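Student: sequence unknown, structure follows:
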């Protein structure tokens, strides 16, 4: 977004002037994350998670490249090559634990980032494209993480690959040929391992490309903020540097403390012990589960147990993919003129006491055995999940009466005294409402 009060880039050193005239990379960085990019002055620590997600992506790419130098994508030696990395490669154990736990922390950061966007309605105009690109990034992350989980070629890797690729077999007519095409055969073996390894190496760079588009789309309308009110004047903003670089630096420091705690002291707590057993096609684990960050969608998949017009397995597959695809339509499902959940009392209740508990149940049931009462709880939570996004959210956006919005971000930060029902410093929703957003 072009702000007339944004400080222009003026290189002073001769070398920087020379570079700016021929390859204006410093100007690009200055305008993207420097003093040339004004940001709303009221951003909370929930806005740190975008930077943290970018850091996690870079961490995964760097550690993944080094690990790829020592890994062998061959079903006969893949498991042993991972053990070789852990035992014989200098600092290999740390790189492997950093990469494995980095995937979990990447998803923690992205889940918080997504739910912040849901609460503050960051998908509303004019930021629809930012949200849509974010959902694409999440889908690519899930594909990359699934393929990476297969690579150690332990028991859970093998059987996870068999179960998940077997879902495509539920698609009528083309399902079984598609499954064979994905695996390169009728069961996970050397061909499947090579394909997953190639794609797991490639997709992070695709994600990085989409992240660049995501940031580019963000800089057109500018960052959202906790009030949902757009920037109106220079007093509503501060330069990104040094204010938010310092704040992001503090958030990154806290993140690294927790991350290093897991890498060095709890490295296996987020994984599954069965994956330290070599893959055995003749021995099925008692309880097959994916990594924890897939659990809510795995719970949705298993919630369908009866055939109705279509096979239960197909219903589960459709529901699992629809659980994410419905996020693409949120900008048009939520018709409220107010963005921030802080000023939407009815929306706020359904979010904190409906959607959040629903997701907690799905997370828990996805990692639990496929038996009662977990199946029934998954069915109830799945029903509410789709009800929330497809029915409750559109109705609430039409019928609720939002609370008064501050007239500007500065008013929200510094406070403005109340007077009558249409105070100068506030926008009241209702008869006397101004266009709030």
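Tutor: Okay, I see it. Since we're looking at a predicted model, the values are computed, not measured. Numbers count the residues shown, from 1 in each chain.

Student: from here on, contacts and neighbour counts on C-alpha atoms
Tutor: Fine.

Student: please enumerate the strands of this protein.
Tutor: 38-40, 237-239, 405-406, 426-427 (DSSP state E).

Student: which helices and strands does the third one pack with?
Tutor: Here strand 405-406 is seen to pack against strand 426-427 when contacts are counted using 3 or more CA pairs under 8 Å, 6 or more residues apart in numbering; DSSP states H and E.

Student: so how far is residue 101 from the residue most central in space within the chain?
Tutor: Most central in the chain under CA atoms, centre = their mean is residue 110, positioned 3.2 Å from the mean C-alpha point. In this view, residue 110 and residue 101 are 14 Å apart by CA to CA, to the nearest Å.

Student: and if you look at residue 78?
Tutor: 20 Å.

Student: how close does the spatially closest residue to residue 112 that is not a sequence neighbour get to residue 154?
Tutor: Distance criterion CA to CA, 6 or more residues apart in numbering; nearest residue to residue 112, sequence neighbours excluded, is residue 49 at 7.2 Å. According to CA to CA, residue 49 and residue 154 sit 32 Å apart.

Student: contacts only, for the residue nearest to residue 112.
Tutor: For residue 49, the contact set (CA atoms under 8 Å, 6 or more residues apart in numbering) comprises 109, 110, 112, 113.

Student: got another, please set it beside the one above:
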């Protein structure tokens, strides 16, 4: 072999010629073919792959929509209608993009909940978790800006309400709002800014996803038992075992996605957004998209504007420090009987916040939002640190392979006392 060429083992002569000079195929084989993964993954581990597929769908459909969209206040609404009515398959591209945002958040929220349940945020995967939270934050920013682009009533007034929140920041708040608006009200410069950033941020997300996946391949994957593989008997090569398993989840995902797009494409949207934006007519009830509702409820639960803004951003910020708040040596909630039910209650509480965010900010709805907000933060700041000290976890199995052979991680007989809990 000539000096400087990579020693490729690929048999196909054309692919081998490329791989010798740019070993991308060898890298793919190493990282996605023979990469060792725990042998006890369940279907909740499909959602990482589904999130990546959803990101690709959003970028591709967004590029085609941008070809026909006009970022001007006098033409934006009509350009969206033209996409729907006159562009070949424009209605399909827009409905896929519009509902793809909801599907993206569903997939990522399930992915986050799985990490919370199985303790995937704990050492040595803290940075992996932090990159994931960054991705979620970028998704929220991208989705908010995208919601403004159709320039309907809810787009305009949602942009007005949310951007005005920054005015609560002392000293620099008004300057930030003026910078976001590009003037002294939500107008054409605002729409241009949001369109530019909405187009750019998905590529930023793709870059952070690359770091997220790279970190995963360094630390290795967590698993439902929350214990590290102890040898080849505890792992399987990623391909063909998990490519086949992911394929099942991908097919199910596309079935649900197709039902949403072809049968109920406007179910998750708001009817007021099919009315052109009118600064002189305020909608009776301004609500954001459903995936913002829990954080919107937290915002409105506090009577002070600055306090509400701080708590709303704090709801995301607390996730960044979660690996250091939960000091329990056991990862998986399977072996933490009290923490498991506290997390289940937190999940129910999240949906209560979502419901409260969709209701008017008055009467009993405000009280419910305040109680739910209190539990949201108490789970991370009080319950998890306290349980790490007082909870007595169940004994961990000897190894992944031993647990799988004994029945999927449920301990039986002597295995229940075979080994003390190990550190995360």
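Tutor: Yep, it's here. What you are looking at is a predicted structure, and each value in this text was computed from that prediction instead of being measured.

Student: work out the TM-score between the chains.
Tutor: After superposition, the two chains reach a TM-score of 0.96 (TM-score structural alignment, normalised by the length of structure 2), with 414 aligned residues with a CA RMSD of 1.3 Å.

Student: returning to what we had before: of all the strands of structure 1, which one is nearest residue 268 of structure 1?
Tutor: For those, the distance to residue 268 of structure 1 is smallest for strand 38-40, at 39.4 Å, taking CA to CA.

Student: the closest one corresponds to what range in structure 2?
Tutor: The aligned range for strand 38-40 of structure 1 in structure 2 is 36-38, by TM-score structural alignment.

Student: same check, this time on stretch 261-279 of structure 1
Tutor: Going by TM-score structural alignment, stretch 261-279 of structure 1 sits over residues 259-277 in structure 2.

Student: now residue 190 of structure 2: how far from residue 400 of structure 2?
Tutor: Taking CA to CA, one finds residue 190 of structure 2 at 54 Å from residue 400 of structure 2.

Student: cool, and residue 45 of structure 2?
Tutor: For residue 45 of structure 2, the distance to residue 400 of structure 2 - CA to CA - is 16 Å.

Student: do the same with residue 299 of structure 2
Tutor: 43 Å.

Student: then residue 29 of structure 2?
Tutor: According to CA to CA, residue 29 of structure 2 stands 24 Å off from residue 400 of structure 2.

Student: okay, the two: which has more neighbours?
Tutor: residue 400 (27 against 14; other CA atoms under 10 Å).

Student: quick one, what contacts the closest residue to the more buried one other than its chain neighbours?
Tutor: Leaving out its chain neighbours, the residue that sits closest to residue 400 of structure 2 by CA to CA, 6+ apart is residue 234, at 5.4 Å. Counting by CA under 8 Å, 6+ apart, residue 234 of structure 2 touches 38, 39, 399, 400, 401.

Student: follow-up on the earlier one: trace the residue nearest to residue 112 of structure 1 over to structure 2, please.
Tutor: Mapped onto structure 2 by TM-score structural alignment, residue 49 of structure 1 lines up with residue 47.

Student: among the contacts of residue 49 of structure 1, the buried ones, what's the PyMOL command?
Tutor: To isolate the buried ones among the contacts of residue 49 of structure 1 in PyMOL, judged by 16 or more other CA atoms under 10 Å, type:
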select buried, resi 109+110+113
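
Student: please report how far the residue in structure 2 that the residue nearest to the centre of structure 1 lines up against lies from residue 291 of structure 2.
Tutor: With TM-score structural alignment defining the correspondence, residue 110 of structure 1 maps onto residue 108 in structure 2. If you measure residue 108 of structure 2 against residue 291 of structure 2 using CA to CA, the figure is 11 Å.
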